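**Q** Sequence first, then the predicted structure:
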Amino acid sequence: MLKDLLKDHDIILASGSPRRQKFFEELEIPVTIDVRPVDEVFPEHLTEAEITDYLAALKAEAFTDLKNNEVLITSDTIVYNEGVAMGKPKDHHEAVNMIKALSGKDHEVITSVCFTTKKSQEILHHTTRVYFSKLSNEEIEYYVSNYKPFDKAGGYAIQEWIGLIGIEKIEGSYFNVVGLPTHLVYKTLKTLLKS
């Protein structure tokens, strides 16, 4: 069991996301939250998982003082739609435009997770395809006004009202769309701590 392997290690989660923090709680993995400022800019030639892999690794660079028993976990999620990486919307107008761009189409949600120790680094990613039904302008405006999804990639959260009424199906991990491919995190931590 992972629980037994965690006794001699401290897990640092570099994420301010309440959803990611809750996942670790539900996985019964105790973590210390430590978020350090990073300018999340990536080279323009990168596409899809290359972007999230780069950003997850970039967030780990702020931690130069890891101890032997510490494992740092950093991650990044984007919504990838028609060759464009969508991050978090800056305001109401941008959130509305993002959801309009996703309405009636399918897109990818890509999350990368970077595991860094004093001696090694491993990055993994997972892609989930999400299919949106056609949404009316009124539905989009209602969602953005009431749920204010400004801290969410692509301007929406699958677990909220918009997901209940607008998502027809997904291919891949549901939890990845919420913010973390939990099955991969559990499996990777188990392997990492055994080695």
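**A** Yes, it's here.
**Q** C-alpha from now on. contacts and neighbour counts both.
**A** Noted.
**Q** Contacts made by stretch 127-138 with the rest, please.
**A** 100, 102-111, 166-174, 176-177 (Cα atoms under 8 Å, 6 or more residues apart in numbering).
**Q** out of the residues you listed, which are buried?
**A** 100, 102-103, 106-111, 166-167, 170, 172-174, 176-177 (16 or more other Cα atoms under 10 Å).
**Q** and the comparison structure, right after this:
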Amino acid sequence: MKRLILASGSPRRKELLQQVNLSFEVKVSSIEETFDPNESPEKLAMSLALQKAKDVWKDESDAIVIGADTIVVLKNNILGKPKNEADAYEMLSSLSGQTHHVITGVAICSAQQEKVFYEKTSVTFWELSSQEIEQYIESKDPMDKAGAYGIQTLGALFVKKIDGDYFSVVGLPLARTVRELSQF
């Protein structure tokens, strides 16, 4: 296979690709994330993933580049990464006892072709106490994650059930991504 580049600085995406023994490089996209607020969350996730992949691919056109973007959606509201601890508290409080959706868009670009897709997973949280939320925020874990939680770390304690691809919630729908890569 050609050189493979992950256009993301996410340590979780890097770990997932390493988990399946893929040989790849990491080159972080420098795009300013822009989007149309009227776009559906699914289109938004795919659009941002494609922007990231193309940004790196323009300088690495001999490679296959993977871009990804994960969005958390609760009742049609997109929850990004928290700006601060108060924002994280508000997000986690809103997710308490609720079912939300995690949408990860993926774009794979090469000189020959481009593939863009998304996976959508429903996640239901237990009811969370103020103390649970505050202790989690003290860990600093939620601060760099969409929706203010990581399902693969302490945020797992909040999850009552999921319906869909677990790895998509972590940040990259692994099996589908590898299957799509096989077409390159």
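**A** Cool, got the structure. Computed from a predicted model, the values in this text were never measured in an experiment.
**Q** Need the TM-score from the superposition.
**A** Here the TM-score for the pair of chains, by TM-score structural alignment, normalised by the length of structure 2, is 0.95; 183 aligned residues with a Cα RMSD of 1.2 Å.
**Q** now for N97 of structure 1: what does it line up with in structure 2?
**A** Residue pairing (TM-score structural alignment): N97 of structure 1 is matched to E90 of structure 2.
**Q** so after the host helix or strand of that match, what's the next helix or strand?
**A** Under the criterion of DSSP states H and E, E90 of structure 2 resides in helix 85-95. Heading C-terminal from helix 85-95 of structure 2, the first helix or strand you meet, by DSSP H and E, is strand 99-109.
**Q** So which bit of structure 1 is that following strand matched to?
**A** Going by TM-score structural alignment: strand 99-109 of structure 2 matches residues 106-116.
**Q** roughly how far is that stretch from the heart of the chain?
**A** Relative to its chain's centre, stretch 106-116 of structure 1 lies at 6 Å (Cα atoms, centre = their mean, to the nearest Å).
**Q** hang on, the earlier thing: next, the angle from the helix holding E90 of structure 2 to strand 99-109.
**A** 110 degrees (axes from the mean of the first three to the mean of the last three Cα atoms, to 10 degrees).
**Q** Helix 85-95 of structure 2 packs against which elements?
**A** helix 130-138 (3 or more Cα pairs under 8 Å, 6 or more residues apart in numbering; DSSP states H and E).
**Q** number of nearby residues for the nearest residue to Q113 of structure 2 once chain neighbours are set aside?
**A** Sequence neighbours aside, F184 is the residue nearest to Q113 of structure 2 in space, at 7.7 Å (criterion: Cα to Cα, 6 or more residues apart in numbering). Counted with other Cα atoms under 10 Å, residues neighbouring F184 of structure 2 total 15.
**Q** show me the contacts for F184 of structure 2.
**A** Contacts of F184 of structure 2 (Cα under 8 Å, 6+ apart): M1, I64, S110, Q113.
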